[in-house]
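1. give the three-dimensional model of this entry:
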Amino acid sequence: MLFVASHYGNSQLFRVNPENYTIELVQELTNISPILDFTIMDMGNREGEEQTVNEYSSGQARIVAGSGVHKDGSLRSVRSGVGLEDVGILADMDNIRDESLCVQCVGDIEEVEEFKGTSLNEHSLVAQNLSDGRLIQVTPSSVRLIDVEGGVAISSWSPAAGQTITNASANNDWILLSVNGNSLISLGIEHDLIRTEHNDLGEKEQVACIHLPPQYPSIGVVGFWKSGTISIMDLKTLQPLHTESLRKQDDLTSVPRDIVLAQVLPPESSGPSLFVAMEDGFVFTFNVSKSDFALSGRKSIVLGTRHARLQLIPKPNGVYNLFSTSEHSSLIYASHGRIIYSAVTAQDATCVCPFDTEAFPECMALATETTLKLALIDDERRTHVQTLPIGQTVRRIAYSRNERAFGLGCVKREVLNNEEIITSSFRLVDEVVFDKIGEDLVLEGSSGPEMVEAVFRAELTDSYGNKVERFLVGTSYLSDIQPNPGSQDDFRGRILVVGIDSDRNPYVVTQRGVKGACRCFGVIGDYIVAALAKTVVVYRYNEVSTTYAKMDRVASYRPSTYPVDLAIEGDTIAVADLMKSMSLVKFTPPVDDEPAKLEELGRHYQASWATSICHIEGESWLESDAQGNLMVLRRNSSGVTEDDKRSMTITSEFNLGDMVNRIRKVTVDASENAIVVPRAFLGTVRHFFFGLNHILDSR
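-> This next block holds a predicted model:
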């Protein structure tokens, strides 16, 4: 066996056969370092400038990074969560949740009009196999007990005329029904359907959800609308054994919408667990006693902004996993004696169920808004990496939500006739198909080849007064021939404003030569903030047409040495300095006859080789340096003297041990009692840090 380790690309494991002199690739190990730049895509949130992720669904955040160098350069889509591997597409259809449809897989996949005596003209509340080979189907109008081998309904039950079955659940021995939402009826399953008990709730209560646990056939769990409670009931008497209120006194809107009671933790160490999905996206969990079904150990977790639908997934040794479908799908499973909630890579799942057959073992049937498909699901959370080989160094990356595309600044290095040739280009990659679109925009200015230094997504005003998506590209010239100082061609780089046409090709709206490399950008309204060599400059952007715009310089600021990164919060600009840490600058736009100004508000007077900077919250800023240190700095706005107020002080620091190339701010919808609140994602030379354990808490 031969292991080839790579710092710039994926490591590989080969099997070498010395007898016939062959080598065979056995395994390829994903390596996403070094990360030169990255962007955050939250799959649950596509609006607004800031990226927002769910507190308990970090796997929903999709990180797209420029990884590797030279020919190993690639674009990597990285997600941490439970993966779904599609096995096959069964059908393309709409409204899967609102109808009953039978799809038969015998050679070809086709829809059938009749199946084993089932009713296909109304939607099914329950369609479930029984252990003795029979089938139960519950619709709003009836309950059918079906002999699958004979293909006929051997028994049926229907509510009184004018009444409707609104909720139902079944196990191998019982069926529990809610009729008109205000009465409970239990049916025993023997040779026929036998009505056992009836409980009329009257006007005092409404049934919201029902569940019969497969491992405890004598009880049922019922959730109620008006009181916001759940009750564990004896199916023979329909009387509650235990009742638990889930609603706060001042909250009348939170309602239980789905319930599951199952053995998730190993049975030798713990009893079953009860999960209750609420209307507002919370999921309550309880420990359940095996002897008297008493509830204890109440906890809550947020899985979304709307209620989750919970589906049991049987596993070996009598335990279950749960699949939760919401705007953030999750898998609930046990690991090391704890219940884990992990995001699932299926973003658009509306409902799922097990589909473990001889032809498709251990599969899941998964429905989306438009598709029914089969998939294999991981047992636990893993890191999933999707790779788009670029063959060049992806030095900079930006994401446009409206165009649903990534803008890449790429650098290609090749040797021709013993001469190293470096060329840069701007290219687009589609977010959905994750592949290149349009033609590359080769960066070749009037002064020769260029190096791409910065790519930034900006929302600017077009010639019609509408906000449009634009990419800002900053470059530096590579020519060895130095221009004459003060001459018309005394430019060391360019700023390009790039648009996307109807054919999804990039085109240059306008460009401006600058006297220094343009390393990074920011935007304040229609003002473009550019960090040039030794200077931070603000330009007023005025788009005259789709192919021409003006960029007028309105203000400038000179840091100590060289600006390497910018972070903007409101009208405040944080400037990371190559050697002198950071400074805060306030931008004041022109008013009447007063020109625009850039005024220094504060400065960190300690020497530090800064690499990146990011706003955290309030007056706090996060800075990284070349020695692998992280620092949270805050301006002393309550100082006594003016010099005290201008001083930036370190409030916390941490040695990460890895040089950070890029910091991206992230906003988390955290609960009020959350202990740790993530504030930023860090991309480094060797690793990518994400998740609560590696995100700096500004407190």
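2. okay, CA-based contacts and neighbour counts for the rest of this
-> Will do.
3. how near is Arg512 to Arg494?
-> 6 Å (Cα to Cα, to the nearest Å).
4. next one: Glu380
-> Glu380 is 48 Å from Arg494, by Cα to Cα.
5. of these two, which one has the most company?
-> Arg494 (25 against 19; other Cα atoms under 10 Å).
6. which elements pack onto the helix or strand containing Leu13?
-> Leu13 belongs to strand 11-17 when assigned by DSSP states H and E. Other elements packing on strand 11-17 under the criterion 3 or more Cα pairs under 8 Å, 6 or more residues apart in numbering; DSSP states H and E are strand 2-4, strand 22-29.
7. so which of those strands gets nearest Cys410?
-> Cys410 sits nearest to strand 22-29 of all those, at 24.1 Å, using Cα to Cα.
8. and stretch 140-147, how far from the chain's centre?
-> 41 Å (Cα atoms, centre = their mean, to the nearest Å).
9. list the contacts of that stretch.
-> Residues outside stretch 140-147 that contact it (Cα atoms under 8 Å, 6 or more residues apart in numbering): 116-118, 122-125, 133-138, 152-159, 163-166, 192-193.
10. now, those that are in strands?
-> Taking DSSP state E, the ones among those that sit in strands are 134-138, 152-157, 165-166, 193.
11. out of these, grab the one that's most surrounded.
-> Neighbour max across the ones in strands among the contacts of stretch 140-147 (other Cα under 10 Å) = Val138, 29 neighbours.
12. which helices and strands sit right next to the helix or strand harbouring Ala454?
-> Ala454 is part of strand 448-461 when elements are defined by DSSP H and E. Judged by 3+ Cα pairs under 8 Å, 6+ apart, the packing partners of strand 448-461 are strand 393-400, strand 405-416, strand 419-430, strand 436-445, strand 467-477, strand 520-524, strand 535-545.
13. go through these and name the closest to Leu84.
-> Of all the helices and strands packed on strand 448-461, strand 419-430 sits nearest to Leu84, with 21.7 Å by Cα to Cα.
14. buried residues in stretch 119-135?
-> Residues of stretch 119-135 classed as buried: Ser119, Leu120, His123, Ser124, Leu125, Val126, Ala127, Asn129, Leu130, Arg134, Leu135 (neighbour count, 16 or more other Cα atoms under 10 Å).
15. the fifth one against Asn167, yeah?
-> Yes. In this structure Leu125 lies within contact range of Asn167 using Cα atoms under 8 Å: 6.8 Å.
16. what distance separates the strand holding Leu13 from the centre of its chain?
-> Here strand 11-17 is found 35 Å from its chain centre; the criterion is Cα atoms, centre = their mean.
17. next up, for comparison:
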Amino acid sequence: MAYNYVATAQPPTSVTHSLTAAFTGPNDTNLLLAKSTRFECHLLTPEGLTPQHDINVYGRIAIFEVFRAANEPQDWLFIVTQRFQFCVLAYDAGTQQVVTKAHGSIRDSIGRSSEIVTGGNIDPEGRLIGMNLYEGYFKVIPIDSGKGILKDTFNIRLDELRVIDIKFLHGYNKPTICVLYEDYKAARHLKTYHILLKEKDFAEGPWSQSNVESGASLLIPVPAPVGGVLIVSNQTIVYHNGSTFHAIPMQSTVIQVYGAVDKDGSRFLLADQYGTLSVVALQHTGKDVTGVHLEVLGETSIASSLSYLDNGVVFIGSTFGDSQLIKLNADRDEHGSYIEVLDTYVNVGPIIDFCVMDLDRQGQGQIVTCSGADKDGTLRVIRNGIGINEQASAELPGIKGMWALRETFAAEHDKYLLQSYVSEIRILAIGDEDEMEEREIPAFTNVKTLLCRNMYGDVWLQVTESEVRLISCNSLSLSSTWSPPLGSRITVAAANPTQVAVATSGGVLVYLAVENGQVTEKTKVKMEHEIACVDITPLARSDATNGDVSMTGSPSHWDMAALSSSICVVGLWTNFSVSVLKLPTLEKLTTESLGTDLLPRSVLCSTFEGKDYLLVGLGDGSLMNYELNVEQGTLGTRKRVSLGSQPLSLSTFRSKNMTHVFAACDRPTVIYSNNNKLLYSNINSKEVNVMCPFDSESFPECLALSSEEELTIGTVDDIQKLHIQTFHLNEWARRIAHEPESHTLGVLTVSFTVDDTGEEVDQGFVRLFDDQTFEVLHSYRLDPFETPSSVVVCPFSGDSSSGSYFVVGTAYIHEDEAEPHQGRILVFAVTGIHGERKLQLVTEKEVKGAVYCLNAFNGKVLAGVNSKAQLYKWSETTDNEKELVSECGHYGHTLVLYMESRGDFIVVGDLMKSVSLLSYKQLDGTIEEIAKDLNSNWMSALGIVDDDTYIGSETDFNLFTVQRNSGAASDEERGRLETVGEFHLGEFVNRFRYGSLVMQNNSTSTQNPAAGPTDMVDVGEQAPIVPAAQSQSMLFGTVSGMIGVILPITKDQYSFLLRVQQALTQVVKGVGGFSHKDWRMFENRRSMAEARNFIDGDLVESFLDLPKPQMMKVVDKLNNDGMLDGTDQFTVEDLTLRIEELAQLH
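-> Okay, the predicted model is just below:
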């Protein structure tokens, strides 16, 4: 049996709906965004849009509208999901929470769903909500005018079956709708109806219009007092109110969305399929419209929604490109556009295809996606981790320590960068030309240095093995020294602006104070063993008031936030422990044993989001973290994470006014906090031995990083989990494959242009990209009417060059053909080096159909050509002529859209016949079907979980797994692929790929919470939670831009996580009253089934974001579910640790 854990690596980014509303307060201007299964609430402030809430919905949002209920000071939100669940949401300013005012189902047991779900479903006077959800019926939800509550729903028979659009009209005493529909002769007409709530029926409306333009597709109701409707078609815009009629022509296009600018409806923004933004204005005198005017404003992303915010600022929501915040200016710019882009919001949807590249060979992938569509097509590089943007670098091998120094303590920027080597120091300074140049400051002694920093009182501290030195920043002369007793040497040191702690040989810890430019010994204590590391970092939140020195005025450097510490932390050799000591007495408050062979190499106190922590970097590359109580010097629960395999060196740095911790090792990592959880993002650079912040005027907010060979100064990316780079193509990227040997990507693209007659013309290309710079190296133009459809990197048996090729499948698309009857398989070699790399066509094969998919198969290539799975082998003649030769094939499919292979087994995903398993018989040279899924699933993607288990996604947004029953007794059972897992994902998956966005070995546990059969971790060992899961972990990309991960888990892990899931659903209720169980239920056109053998990782990991009281309720439910089997009860800490470790696997 196969069990899988499904979680989100990146939530949906496509904006399907946007609204401007006063949602969070009567005087607030909110932007509400729907993104597939989530919605966001933003507040418009003078600084721009501020995100306030990001809310997960148990459903795919189909209708998303606001209305003002009776006697309410602010707007309410009405949501209908694709499964016809609805809810009304309001905002409670007191609790700052979204609350549910009403919810229910408007699903009918019979009826065919409407093809088009229209917007504008709420009567302008707030009397009712009306929707055309099923063909031939109009669903009505009356609203109680006094209380603002929803009454029982009912259907009204609607004679117009082929509805194009329905909108409520303004200015009528009775609720009135306008219906744009098409008759059986494909002619389009308008009708209006009054809705009679008491009679639950329609009455004939005030007017109708037969035979409107055949391209009419959109109705825009005009608010009172003007009233009426704008009828938008491909080439005209017509204003109509039953008596007045105004038409204006426009260039042929398809207007997709509109947005009102003025409350009186005198101006509307229109966006078309090409990203052109226009404004249509109604000239009117009182209620009478005298004319209609249209003007093109400029180009934006291809819009899916338009929301006018204020002062000419408009939000452009997009499903095909990045969403934008734009300003409409009064005058045109040099390009003739009125549009100024203020901000851009990344959208990686729709992900048509993607590949996973592991360029560093570290087991951590980065995804390259084919994203967007048409002119908004892009390649997106998505990686987990933080990039260093290099500003300067130099070959400086052998740096052992590095510190930035300011000219004075209060100076805002760093001036010098001091480096320590084995037996000397070098000081680099920023020169007049903004160049780094070496500088001599004689007062610094030129020997190996353990520590340098600015001290309060405008002195620099230098600690060497023989003395502690204070050097005046003003006179550049030595002002004070302290030395250990004769025969003793300083081994490690730590300091803050007013205090120094040094360890001397023999395990002696000495506490020194710095006052008025003088250093004096205050106390010392002999520890049980030699001291390995020490720290006295002040914790700003706790200790700022504890210092002896008070600061006035606003601090210009973050060093000034806290000048002294009340504790000192030391790590010891031999007994592998850390101790917390009180300052100034050095009295021991706490000692924590780390365990055998866990040597502390670096200790650091740090505050994240108001919580104090002690971090301990170990010699094996792992990190311990403890919550720290500074007043009592006690340590909380310990957690351990493996970051690398070499000793860690910990130091703090600032980025965007937040303090973070840098762990230097062979896999350098940034430690930061989000929602009071410590998170770990690796730095996308090779080994870092030493790091120090370097914030100079020439290099603001930089880090100085040294490896064995060189020094790099660079800025750091935003501290977040996923980073996305965008490469604009201005055409549609359809398929992608990576060829590691030549460091290239093969990308299949289609560019769209409009010819003189207004017809769209597509042109297909095979483009070669560099896999690091993403520059286009070469392009191969396909034939007219030829569309690229598949690509794979494939080596061939019998090939004399023994290299890999890009194999490309195409189809010739002709409008008069239902299915393509002609296509090609093209084989390209990459020739040349560096910038001279090119695609060379080695051979081509004409086929009788579209090549929907290709698969590298044991030195041959498999092709899905229309309804046939065909195998081709490589052939070379003596005069070096190369060609593909058909070996065998398998018929019997509808359309072979997807193929994956393992060994001699071939898994086929069919258009509508679900999954089948084929086997290649080498001796016979044939392909036979050995098993198939008897269910009818319309496939959208396919993957292989293991030898006998296959995963599929289908067009109703479900995931399912099927398993081969090779040990069954009868031929019939062996020939059937059994469905063993079902799960409603709520996203349309386009591709599964093996890979992981995180490092292979990055989670371990050191505790033993409730050891038992459900244990997810080999306790005390450095073992991943999900054994061997990472080697088989699978990523998937979706139309909404969501990127997900699927991790195989064991039966025990599944049983445990299922219990956690059930406990969570009892404590945490879905927004809008939607049920988690119903949401994850597998449902397609023919059947419904409860989710099984899949765990909802997003729900499980939401435990980490719960307030403590709710966490305790979940643990209580878990402990009382009757499934403990005699094992110890769980604590909040146990469960948090387990789920945190699980979350770090993706």
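18. please state their TM-score.
-> Scored against TM-score structural alignment, normalised by the length of the first structure, the superposed chains reach a TM-score of 0.82; 655 aligned residues with a Cα RMSD of 3.8 Å.
19. still on that earlier bit, could you dump the buried residues of stretch 119-135 of the first structure to a markdown table with distance to Asp669 of the first structure?
-> What follows is those, written out as a markdown table (distance: Cα to Cα, whole Å):
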| residue | distance to Asp669 of the first structure |
| --- | --- |
| Ser119 | 44 |
| Leu120 | 42 |
| His123 | 36 |
| Ser124 | 36 |
| Leu125 | 34 |
| Val126 | 35 |
| Ala127 | 37 |
| Asn129 | 40 |
| Leu130 | 42 |
| Arg134 | 46 |
| Leu135 | 43 |
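20. name the nearest of those residues relative to Glu205 of the first structure.
-> Of all these, Leu125 has the smallest distance to Glu205 of the first structure: 21.1 Å, by Cα to Cα.
21. counterpart of that closest one in the second structure?
-> Matched to the second structure by TM-score structural alignment, Leu125 of the first structure sits across from Leu450.
22. what's the burial count for the closest residue to Tyr1054 of the second structure other than its chain neighbours?
-> The shortest distance from Tyr1054 of the second structure to any non-neighbouring residue, by Cα to Cα, 6 or more residues apart in numbering, is to Tyr3 (6.5 Å). Number of residues near Tyr3 of the second structure (other Cα under 10 Å) recorded here: 23.
23. test my guess that Tyr3 of the second structure contacts Lys1051.
-> Yes. Tyr3 of the second structure lies in contact with Lys1051 (Cα under 8 Å); the separation is 6.7 Å.
24. now the helices for the first structure?
-> Counting by DSSP state H, the segments of the first structure that form helices are 642-646.
25. follow-up on the earlier one: which of the ones in strands among the contacts of stretch 140-147 of the first structure lies at the shortest distance from Cys209 of the first structure?
-> Thr166 (9.1 Å).
26. who's in contact with the match of Leu125 of the first structure?
-> Neighbouring residues of Leu450 of the second structure by Cα under 8 Å, 6+ apart: Gly401, Ser420, Gln462, Val463, Thr464, Glu465, Thr491, Val492, Ala493.
27. mind doing that once more with 7 Å?
-> Leu450 of the second structure is in contact with Val463, Thr464, Val492, Ala493, counting by Cα atoms under 7 Å, 6 or more residues apart in numbering.
28. hang on, isn't Tyr341 of the first structure packed against Ile332?
-> Yes. Tyr341 of the first structure is within contact range of Ile332, at 4.7 Å (criterion: Cα atoms under 7 Å).
29. stretch 329-349 of the first structure: which residues count as buried?
-> 329-334, 341-349.
30. what's the first-to-last distance across it?
-> End-to-end for stretch 329-349 of the first structure, by Cα to Cα: 7 Å.
31. now swap in stretch 856-868 of the second structure and tell me
-> Termini of stretch 856-868 of the second structure sit 16 Å apart (Cα to Cα).
32. what's the answer for stretch 432-442 of the second structure, then?
-> 21 Å.
33. format the helices and strands packed on strand 11-17 of the first structure as TSV; extra columns: distance to Thr561 of the first structure and mean neighbour count.
-> Shown next, in TSV, are those (distance: least, Cα to Cα, whole Å; neighbours: other Cα atoms under 10 Å):
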stretch	distance to Thr561 of the first structure	mean neighbour count
strand 2-4	41	13
strand 22-29	41	12
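34. coming back round to it: need the helices and strands packed on strand 448-461 of the first structure in JSON lines (columns: distance to Glu569 of the first structure and mean neighbour count).
-> Shown next, in JSON lines, are these (distance: least, Cα to Cα, whole Å; neighbours: other Cα under 10 Å):
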{"stretch": "strand 393-400", "distance to Glu569 of the first structure": "19", "mean neighbour count": "24"}
{"stretch": "strand 405-416", "distance to Glu569 of the first structure": "23", "mean neighbour count": "20"}
{"stretch": "strand 419-430", "distance to Glu569 of the first structure": "27", "mean neighbour count": "18"}
{"stretch": "strand 436-445", "distance to Glu569 of the first structure": "31", "mean neighbour count": "16"}
{"stretch": "strand 467-477", "distance to Glu569 of the first structure": "19", "mean neighbour count": "23"}
{"stretch": "strand 520-524", "distance to Glu569 of the first structure": "9", "mean neighbour count": "23"}
{"stretch": "strand 535-545", "distance to Glu569 of the first structure": "15", "mean neighbour count": "19"}
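35. contacts for stretch 556-563 of the first structure next, please.
-> With contacts defined as Cα under 7 Å, 6+ apart, stretch 556-563 of the first structure is touched by 531, 533-538, 575-580, 598.
36. quick one: contacts for the aligned partner of Gln870 of the second structure in the first structure?
-> Alignment note (TM-score structural alignment): Gln870 of the second structure maps to Val537 of the first structure. Contacts for Val537 of the first structure (Cα under 7 Å, 6+ apart) come out as Val529, Ala530, Ala531, Ala555, Ser556, Tyr557.
37. run the last query once more with 8 Å
-> Val537 of the first structure sits next to Val529, Ala530, Ala531, Arg553, Val554, Ala555, Ser556, Tyr557 when contact means Cα under 8 Å, 6+ apart.
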